[in-house]
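**Student:** The sequence and its predicted three-dimensional model are supplied below.
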Amino acid sequence: MMNRYSRQTLFNKIGNAGQRLIHSRTVLIVGVGALGSLSSEMLARAGVGKLILVDRDYVELSNLQRQTLFTEDDANGKIPKVIAGAERLKDIRSDIEVDTHIAHADALLLESLAKEADLILDGTDNFDTRMLINDVAFKTGTPWVYAACVEASYSSCGFVPGVTPCYRCLVPVLPTTTLTCDTVGVISPAVHMAVSEQVTTAFKIMTDQFSAPFHMRMGNVWDMDHMKFRIDGMKEDECATCGTHEYPELEINDASSMSMRLCGRDTVQYIDERLTQDIVVGALNDRNIPMHETPYFVEFRYDDYRIVSFNNGRLLIHGADQTNKARTIVNQLFG
């Protein structure tokens, strides 16, 4: 096995001992889009023992410009990202263990999966999920590494419970932006810079070499600007995550019925665990609505909306820009 990683073990910061540590680790990756697809590939090639992939979406053609694990066949087949990603990772390294979850990353799921992981990597595209990852990580004592990119900008930072401040402590000094890849775009070099920083930090954590001084790193690849600032002294005593340990993002709401607008897209996600595949297919047959069934979801059109219904009661309603409209559509279809 070591011969496969010979160029990595020749690097004196890793060596054979570090490689054995990397191979023993389990990493949870939340989001398998631009960030998560690249970080999972890097970690698979580096020899990580197990990856846990969580993503709620499927591959589309617009993903291929920056999401390195996927192909046109995946996009044409609308294959869920975690499924397509796992297949490609197995092609890269047949001995890797990959656990997949086609699911919305809610508090219950992430807290459960974090208990199996040595490290969490952020592959998301929104502030709310990062705050949730932060609370999950610090409650379970699991290190996590943040990464983000938009346009030509990138940023990354590692957080270790009991050692560093948490993400919530840094929020007042983080750049304030509502820009997303879906509204202003992103170029792939920014993705690669963010993930390079993220995975390097992951290597340090996995090989027990992550130590002070700790930094947030950010930059703009188009302008060739790169900077870092120290975060060591930024812990807030009254922080609800790492100070008072209240973990507000983990307050459990009723997950049996929930809707949310997806960041930067005219799409609403609606979750109702009662809407099993049998219920959805039966209702569509009763209404004579044509559908396309796959092993993972049912796709159909209703009025001007394209709807994808996953097997676990989760619907993506494309063309809807308000959660109230999504609820109306679901009530019209399923009562």
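**Tutor:** Nice, thanks for sending it over.

**Student:** okay, CA-based contacts and neighbour counts for the rest of this
**Tutor:** Will do.

**Student:** what sits against the nearest residue to Glu299 once chain neighbours are set aside?
**Tutor:** Distances taken as Cα to Cα, 6 or more residues apart in numbering place Val308 nearest to Glu299, at 4.5 Å, with adjacent residues excluded. By Cα atoms under 8 Å, 6 or more residues apart in numbering, Val308 lies in contact with 297-300, 315-317.

**Student:** For ChimeraX, what selects the buried ones among the residues you listed?
**Tutor:** Here is the ChimeraX selection string for the buried members of these, based on 16 or more other Cα atoms under 10 Å:
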select :297,298,299,315,316,317
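
**Student:** Give me the secondary structure label for the residue nearest to Glu299.
**Tutor:** At Val308, secondary structure determined by DSSP: H, G, I helix; E, B strand; the rest coil is strand.

**Student:** sorry, back to before: from the contacts of Val308, which ones fall inside helices?
**Tutor:** Residues from the contacts of Val308 lying in helices, with DSSP state H as the criterion: none.

**Student:** Could you export the contacts of Val308 as CSV, including distance to Leu35?
**Tutor:** Below are these laid out as CSV (distance: Cα to Cα, whole Å):
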residue, distance to Leu35
Phe297, 24
Val298, 27
Glu299, 27
Phe300, 29
Leu315, 24
Leu316, 22
Ile317, 24
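
**Student:** Against that first model, consider the following:
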Amino acid sequence: MDENWQRYSRQILFQPIGLEGQKKLSNSKAVIVGMGALGTVMANHLVRSGVGFVRIIDRDLVELSNIQRQTLYDEEDAANALPKVVAAERKLNKINCSVTVEGIISDVNLDNAEELLTGFDIILDGTDNFQTRYLLNDVSVKHLIPWVHGAAVSSRGMFSVIIPGKTPCYRCLFPTVPSGLGETCDTVGVLSPLTDIIGSFQAMEAIKLLVGAETTSNLEQIDIWYNSSMQMDITHGRSPDCPTCGKGRFDFLDRSSNQQVSYTTLCGRDTVQINPRKRQIINMKEQAERLEKIGTVNGNPFLIRFKPDHDISLVLFSDGRVLVHGTDDIVKAKSYYAKYIGS
């Protein structure tokens, strides 16, 4: 065997991949959006497996609470408050110098998504919110790029492969955009083995797709605490009425769409206003009970003031509008919104 392939000898011995499959991997390009728990697992596997070019994108810094499950980071990264993609890129370059790893510190949004995500053979979902997943789906369908969806919270996870023109798209599977205020890792926690499992399944499906093998036709769901699993066959799930893949409407790339969320810096107030254009009705009592488990909560029937830490407070109104006090940085505000509000 050529010395260049020796590194992958055990993978090449696996007949469904073989040397030809390994060559395909080496000529492939993958982009991972989100370098948290799922993203670090996927990046680790793709780089070790020899995917030739891997772009990693994330907007956040390494924090001590990340290390429990985000496998590329350590205490020194957290102490130095390194951007996740910087810390990850350094680790990944030490793992496999023959792979090109490109770290980009950015918030993926409708203004830059097509620029950041096109030109790749596959997109991998390491995100933490619904809004970005629908955006990934728009880019995928519009530019005919497959993507691998994954999600993990508490002890439950899921993943699926979305191939434009072949499988249902994400919006076929989840036609109604959740209104936020759902469970997140920062509100109900998450188990480290779960993110390893879901991220590994995502990486495996990506490798299958890149070598030309059949990927799963299911929406796969597991609960590792209660030892349960479910496979939902989505083979026939494509909907001709789907706004995205059925009608070719890309609402999450369209600034005028009512699916967008508006982010506005309030002049002189060190505050960012986050305003979903699609009207919501929030059960304030339920949300106060959910948030008081993880921070200081007070308010009245019209609003909830939630303080997750010393520097930032979030004011949630019954129509879904949120004020993030303590920053005028929209990206930072979006991060807090995704962590605690869940969309």
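**Tutor:** Nice, thanks for sending it over. All values reported here derive from a predicted model rather than from experimental measurement.

**Student:** circling back to that earlier point, in strands, which of the contacts of Val308 of the first structure fall?
**Tutor:** Judged by DSSP state E, the subset of the contacts of Val308 of the first structure located in strands is 297-300, 315-317.

**Student:** Please identify which of these is nearest to Ala148 of the first structure.
**Tutor:** Distance to Ala148 of the first structure across those (Cα to Cα) is lowest for Leu316, with 23.9 Å.

**Student:** separation between that closest one and Val330 of the first structure?
**Tutor:** In this structure, Leu316 of the first structure and Val330 of the first structure are 11 Å apart, going by Cα to Cα, to the nearest Å.

**Student:** Closest to the centroid, which residue in the second structure?
**Tutor:** The central residue of the second structure, meaning the one whose C-alpha is nearest the mean C-alpha position (Cα atoms, centre = their mean), is Thr127 at 1.2 Å.

**Student:** OK, contacts around the equivalent of that residue over in the first structure?
**Tutor:** Here Thr127 of the second structure is matched to Thr124 in the first structure, going by TM-score structural alignment. The neighbourhood of Thr124 of the first structure, defined by Cα under 8 Å, 6+ apart, consists of 30-33, 35-36, 130, 148.

**Student:** neighbour-wise, which of those residues leads?
**Tutor:** For the contacts of Thr124 of the first structure, neighbours were counted using other Cα atoms under 10 Å, and Leu35 has the most, 31 neighbours in all.

**Student:** so what corresponds to it in the second structure?
**Tutor:** For Leu35 of the first structure, the residue aligned by TM-score structural alignment is Leu38.

**Student:** Checking the closest residue to its match other than its chain neighbours next. Helix, strand or coil?
**Tutor:** Using Cα to Cα, 6+ apart and skipping the chain neighbours, the partner closest in space to Leu38 of the second structure is Gly199 (4.7 Å). Assigned with three-state DSSP, Gly199 of the second structure falls in the helix class.

**Student:** Nearest residue to Asn93 of the second structure in space, please, no chain neighbours.
**Tutor:** Distances taken as Cα to Cα, 6+ apart put Val101 closest to Asn93 of the second structure, at 7.0 Å, once the chain neighbours are dropped.

**Student:** and what of Thr235 of the second structure?
**Tutor:** Taking Cα to Cα, 6+ apart, and ignoring the residues beside it in sequence, Thr235 of the second structure has Ser217 as its nearest neighbour in space, at 5.8 Å.

**Student:** for Asp121 of the second structure, same thing?
**Tutor:** In space, not counting the residues next to it along the chain, Asp121 of the second structure is nearest to Lys29; the distance is 5.4 Å by Cα to Cα, 6+ apart.

**Student:** what's the answer for His292 of the first structure, then?
**Tutor:** Nearest non-adjacent residue to His292 of the first structure (Cα to Cα, 6+ apart): Glu299, at 5.0 Å.
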